[in-house]
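**Student:** Build me a model from this:
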Amino acid sequence: MSISLSSHVLDTTLGKPAAKMKLTLTTQDGQIIHAQTDSDGRCNQWQYYDFKAGEYCLRFYTKDYLISHHSQAFYPFVDIHFELTENGGHYHVPLLISPFGFSSYRGS
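**Tutor:** Here you go, the predicted structure:
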């Protein structure tokens, strides 16, 4: 079973996806992969990366998005560190944001 990863960013204040938000994925071997959410707030731009078990970090650059939609942002970025396991299948890392808060969980 291979390992795959996707993400989704939702603006909980507007009740809408956070489109065109920049993010980076730092892999377990130190590579940095740049990406951006699509019009539905989803990101799967690393689908061709050969994921291995290990620790990863998604950095969501929230400041520009929040300032443009809410005129303020307390968090300039949000880092989510997580661990992929061998034969872990698909991992989905959603981010829920507002100008003054955020949360995440392992989605499906």
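
**Student:** From now on I want contacts and neighbour counts done on CA atoms only, so please keep to that.
**Tutor:** Fine.

**Student:** can you give me the strands in the protein?
**Tutor:** For the chain, applying DSSP state E gives strands covering 4-11, 16-17, 22-26, 32-36, 42-43, 54-60, 78-84, 90-98, 101-104.

**Student:** Grab the nearest non-local neighbour of the residue in the chain sticking out farthest from the centre.
**Tutor:** The C-alpha centroid of the chain is most remote from Met1, which lies 22.7 Å away (Cα atoms, centre = their mean). Of all residues not flanking Met1 in the chain, Asn87 sits nearest, at 5.1 Å (Cα to Cα, 6 or more residues apart in numbering).

**Student:** number of nearby residues for that neighbour?
**Tutor:** 12 (other Cα atoms under 10 Å).

**Student:** Quick check: Gln45 vs Met1, distance?
**Tutor:** Gln45 sits 20 Å away from Met1, going by Cα to Cα, to the nearest Å.

**Student:** One more: Thr37?
**Tutor:** Taking Cα to Cα, one finds Thr37 at 26 Å from Met1.

**Student:** one more to put side by side:
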Amino acid sequence: MQNIVALAVAGLLTLTPVVAHAETISTHVLDLVRGEGGAGLPVTLSRQQADGAWTLLASAVTDDNGRVRAFGDNLQAEAGLYRLSFDMSDMSKPTHSAFFPEINIVFRVADPSRHVHVPIVLSPYGYSTYRGN
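**Tutor:** The predicted structure is shown next:
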């Protein structure tokens, strides 16, 4: 009987619209030159609206390990396009300015029930990103 009830509840849950909290979107900045996380970097999370305009959802600063584990407790991610903007001006050395003063990563959230992790790997004149887990 418990199995039947569990299956019925599971079936009902599949009919419920899925909305995930923005803590399901995270990032990690990795500095290849120093071999450590990029600590203290400002990061913003925005979502593209139907008219193409970007709406700021949240801002954060990377922790000592270069991570932003959550962008807020009250934000809810929906399917759509999102943008992480990294302010790289603090990564500059005193002798020269950053080649990439800002890095924008645009990505799609197709299934808001799944965690989305977007790491970025940096060097002074390049960067790479991928969908992490």
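
**Student:** Got a TM-score for the pair?
**Tutor:** Once superposed, chain against chain, the TM-score is 0.87 (TM-score structural alignment, normalised by the length of the first structure); 107 aligned residues with a Cα RMSD of 1.9 Å.

**Student:** hang on, the earlier thing: quick check: the gap between the residue farthest from the centre of the first structure and Tyr91 of the first structure.
**Tutor:** 12 Å.

**Student:** follow-up on the earlier one: my read: the residue nearest to Met1 of the first structure touches Ser4, true?
**Tutor:** No: in this structure, Asn87 of the first structure is not within contact of Ser4 by Cα atoms under 8 Å, at 9.9 Å.

**Student:** residues in contact with the aligned partner of Phe86 of the second structure in the first structure?
**Tutor:** By TM-score structural alignment, Phe86 of the second structure lines up with Phe60 in the first structure. Contact analysis of Phe60 of the first structure by Cα atoms under 8 Å, 6 or more residues apart in numbering lists 21-24, 77-79.

**Student:** What is the neighbour count of the closest residue to Phe60 of the first structure other than its chain neighbours?
**Tutor:** Among residues not flanking Phe60 of the first structure along the chain, Leu23 sits closest, at 4.5 Å (Cα to Cα, 6+ apart). Neighbour count of Leu23 of the first structure, defined by other Cα under 10 Å: 20.

**Student:** Next, count neighbours for Ser4 of the first structure.
**Tutor:** For Ser4 of the first structure, the tally of surrounding residues (other Cα under 10 Å) stands at 20.

**Student:** Roughly how far does the residue farthest from the centre of the first structure sit from Gly88 of the first structure?
**Tutor:** Per Cα to Cα, Met1 of the first structure is found 7 Å from Gly88 of the first structure.

**Student:** Same question for Ala18 of the first structure.
**Tutor:** According to Cα to Cα, Ala18 of the first structure and Gly88 of the first structure sit 27 Å apart.

**Student:** More neighbours: which of those two?
**Tutor:** Neighbour tally, Ala18 of the first structure and Gly88, criterion other Cα under 10 Å: the higher count belongs to Ala18, 25 against 14.

**Student:** The more buried one -> the second structure?
**Tutor:** In the second structure, Ala18 of the first structure lands on Gly38 (TM-score structural alignment).
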